[in-house]
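K.L.:
here are the coordinates; sequence isn't available:
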């Protein structure tokens, strides 16, 4: 299946790190996410952006969604500062229509309304590479890969012994990260730990007090080669997060400063086996994610008690039939479980399974022309079976010019909360989307650069939304007086993306993009909320010397509406970040940044706070 959470050390994790080209804009660069097998980017046929280790390090961001928001057609809405609830909408899709994968583990939280995750808790930690694929990949990755797929890869040990540590911060905020790892005979290992704290932003925009966020994270990775062809992989991680947040306090229940807070504990575990032959590979993994959420009001009364678990058994194989024809195939069984109660009410305890199988065929008709097609069948224990497909093609029209296009279907299974909560509806169907895109990539070898232009369109049906029972005679309303979830929404999005990534000179590097995205309710024609039509990013890095660089990042988001129930507008804004890094020697680097350089007063969600101008300074060192 490939839907929810964790395909453990699935094929992507088993292959992701060792085969990357040095140059992220090289047309021969190898990517994983778009095909679940190592594939040159020019043969993927879809829109892919890669943030490599150097890019992530230069941007100095602690938030994954902030990094992804620098790629085309991506916009953030967040309920406060770092660590608060965040939605990343890509190409106008819903936040839970993006699938996040970490070292092959599909991330999700069944206690969330849509079954996705709070993307605001995703910090950069030990992440060394991010692949962002825009467009549906549900045929390969299952549910939630309806609008986009984000694949996160962590640092892998390659030296006999290596260690690194970094410390950074400012007034009332800071982060400490440390990792150690190595290789010995057939074993490679790495242990990583991090702490992050921020007590500088009020979740309520006009609040008189700040809301604290802290996060502790530890991760262990072990790889063992049984032989040249057989290997085992183990991954385990624990994350504990604490958030203060603002809410709606009695007696007026108006949004404002409150003493509400929440604790989230997350565990990720996977064990995988891989066989890698000359023409055939097999990867089998068992993985699990476990999330506990506890929220409390200002009197320490527990308002939410939730636990969500997803256990996945995943098999992926590849077969090279010839130099021109390749197969990828697999099967998955995923079981999702939820235990959930709110405000001391009854405990909701439910589960669901999703069994799936897929096959992908890629064929090079000529050295310049490649076609890839995939089909997937899913069988859900609640709403039954369905089949979806995806077709992409790429054509190298000239040495430096690639034309590409794709047509595909995506789906998202109803979450356990949407099916079984006090607002649940067991008659829900899967959300489905039909998408298409055409684009061209022009590579400029002298500038080590790529210039891309893409046009896309997507239509989503059976989209799940909340249906009010006020004045309704629906049969569910007698037992759902406030309302229920139903397949009542239908949306569409279309747009264009222009992007340049590469060098301007030997010492000046540029990442820039502009996106125009129109997202509307297909039934009413109304604009979808919190989705600016115009988005732009510019990031320029200047190497002053081989040891010193300075960079300026600019992010623009146009105006948008706040919600489907309000005509309130969120104003456009432009954020500027100034960054610098100086390598004192081969081991030690001093770095710093000024976030929101102009102290822009802006909102990504109405009445929620955002960080003002902040200075961070830090040092990182390779200790072995």
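P.N.:
Thanks, I have the structure now. What you are looking at is a predicted structure, and each value in this text was computed from that prediction instead of being measured.

K.L.:
from here on, contacts and neighbour counts on C-alpha atoms
P.N.:
Noted.

K.L.:
And what about the residue lying closest to residue 270 once chain neighbours are set aside, helix, strand or coil?
P.N.:
For residue 270, ignoring the flanking residues on the chain, the nearest one in space by CA to CA, 6 or more residues apart in numbering is residue 287 at 4.0 Å. Put simply, residue 287 is strand when judged by DSSP: H, G, I helix; E, B strand; the rest coil.

K.L.:
Measure how buried residue 287 is and give me the count.
P.N.:
27 (other CA atoms under 10 Å).

K.L.:
ok, longest helix in the chain?
P.N.:
helix 53-59 (DSSP state H).

K.L.:
who does that one touch, helix- and strand-wise?
P.N.:
Applying 3 or more CA pairs under 8 Å, 6 or more residues apart in numbering; DSSP states H and E, one finds that helix 53-59 contacts strand 127-134, strand 573-583.

K.L.:
Endpoint to endpoint, stretch 28-43 covers what distance?
P.N.:
Using CA to CA, to the nearest Å, one end of stretch 28-43 lies 9 Å from the other.

K.L.:
What number of neighbouring residues does the closest residue to residue 52 other than its chain neighbours come out with?
P.N.:
Take residue 52 and drop its neighbours on the chain: the residue closest to it by CA to CA, 6+ apart is residue 129, 4.6 Å away. Look at residue 129: counted by other CA under 10 Å, it has 20 neighbours.

K.L.:
next, the one to line up against it:
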């Protein structure tokens, strides 16, 4: 659901690309080979739901490898998303607090998140995925596909898709990895994994524990309470991951993956503060939240006709159980969101030589999803204290990809959805890409339509400050983009640029209803308009130096012409990595810029909404590691080096400078 504010008069542009341009210019004078250790294979599945070369992708996609995550010492996956084009991240306080990710100005629940083939969006809340509890446990690759993708993925993929893949076991002896780390705010984390396999099977079993005493979620306002003391809000979580694949022969593979997370987080409330402030804010309380999350998938893959005909059939199940308690331990709110999904996809590849030589890939898919919610509130008002509802949706997908001369690729997709509550709907997508062989310039363009169904909670749920609306209709979107990818100097410099435009109709927004004393979701009349530019730059001037930079300009407004909240117009980042001492040592410098953005402020008595502006901020992070032996490594990092004070959400606190160090071993 969208929160709406007025358009800002002006915003400050990020300077990160200027720095990157200087580095790129210096690369032109170098003749060293590129550093392949951080390069991703030119293979992508996310963009077209079928494996193929990067040359066949007409959509805008950004990827980052697990090796890069390790070198940057990323502990929370959402932190690396801040450095990719088109992505904005907002966290309501310290680590462990609600973390929303938006792509191209779309809402958080218009971003589909997939981990190891499992759709992670939680139907028990707002049907978005909360990144708060997704730590970097054996992540192998992160892909971000931007633009409406409902023709391929159905509801939730209006803004784009984030696809995360974790590591598989490799053929060879059993391998053990472990690390332990501690640092600021009483943080302590440990990770261990065991993996192995043969040509017939592979396995990975991993676990991770994390705890921190944290900081106060509520922000102190000295103007109203200069002597107030705020308690820290701690967080702890444990995650287990298991992946097993069995290949009885070269044609067949069975795969199972399961992820379980248990967490507990101290929370601060939201409302009228006792310090005399005129607006509602995050209030220092003793509230807590506990949760258990399970995500699992079983999959069968069959490859026939010498690899030309592929089949994938899978069953996914997710269960997210969240419970909130007040300072006295009384349960105030609880919700269980369940998703059960059956899916099947087949791909057939063939080539034709007569007339015009061409390659062809035909794809057909079918799926059925049930989203269910079981919620409880201590404040039922006009509704029953418990709600149990579900929505069923079935979809059929067809896609055809044509390739000519290994240079021109055109892909068309169409999907038809059958929903037991809403009218049937059809979405489509068309993408094309052409690569000039001489200059290696790739030009690409795509157009797609998107669909976002109202969530079970929006339709039937209830909370102390929220009233559902059973008359909601789906949000519908259409968007297009055009861009290019250009390598220079033997691929040691790669520049990509994209212009995008997106329109969303019937956007669901929360409106305050005085008679009910709570907010209620409604469909806004008219269209929301979002336009922008995405730039990416990768530079490898030497074999041991790599630079990645990104910049995004986003101009988004609701049907009334007001600026969409928590969508900064300017976002930029630069990351520089240096490997030295014959590969034993690594140093990393990261800079993230988040421009001025709008948020909502609520009156302390009437809860009437008004716009407020959050200042721009720049965060600098440093990390270094050293391999003492082939099996042992020491490392450390500093986050928010210059102790910047900033807000990502109005009245919610953020961490200051922090230092961490640890030891990693492998056998």
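P.N.:
Right, received. Where do you want to start? These numbers come from a predicted model, not from an experiment.

K.L.:
Please state their TM-score.
P.N.:
With the length set by TM-score structural alignment, normalised by the length of the first structure, the two chains reach a TM-score of 0.92; 592 aligned residues with a CA RMSD of 1.9 Å.

K.L.:
Can you tell me what the residue nearest to residue 270 of the first structure aligns to in the second structure?
P.N.:
Using TM-score structural alignment, the equivalent of residue 287 of the first structure in the second structure is residue 316.

K.L.:
Its match contacts residue 259, correct?
P.N.:
No: if you go by CA atoms under 8 Å, residue 316 of the second structure and residue 259 don't touch, sitting 11.7 Å apart.

K.L.:
Now the common contact residues for those two.
P.N.:
Among the neighbours of residue 316 of the second structure, those also in contact with residue 259 (CA atoms under 8 Å, 6 or more residues apart in numbering) are 295-296.

K.L.:
May I have the residues that are in contact with residue 124 of the first structure?
P.N.:
61-64 are the contacts of residue 124 of the first structure under CA under 8 Å, 6+ apart.

K.L.:
Give the equivalent position in the second structure for it.
P.N.:
In the second structure, the residue matched to residue 124 of the first structure (TM-score structural alignment) is residue 136.

K.L.:
Please name the nearest non-neighbouring residue to its match.
P.N.:
Distance criterion CA to CA, 6+ apart; nearest residue to residue 136 of the second structure, sequence neighbours excluded, is residue 75 at 5.1 Å.

K.L.:
so what corresponds to residue 123 of the second structure in the first structure?
P.N.:
Aligned partner of residue 123 of the second structure by TM-score structural alignment: residue 110.

K.L.:
Run a quick neighbour tally on that match.
P.N.:
Around residue 110 of the first structure there are 28 other residues, counting by other CA under 10 Å.

K.L.:
In a helix, it, correct?
P.N.:
No: the assignment for residue 110 of the first structure (three-state DSSP) gives coil, which keeps it out of a helix.

K.L.:
Distance-wise, check it relative to residue 336 of the first structure.
P.N.:
Per CA to CA, residue 110 of the first structure is found 7 Å from residue 336 of the first structure.

K.L.:
Can you work out which residues contact both of those two?
P.N.:
Joint contacts of residue 110 of the first structure and residue 336 (CA under 8 Å, 6+ apart) are 308-310, 416.

K.L.:
which ones among those residues are found in strands?
P.N.:
Using DSSP state E to define strands, the subset of those located there is 308-310.

K.L.:
what ranges do the helices span in the second structure?
P.N.:
With DSSP H as the criterion, the second structure has helices spanning 16-27, 66-72, 77-81, 150-153, 456-460.
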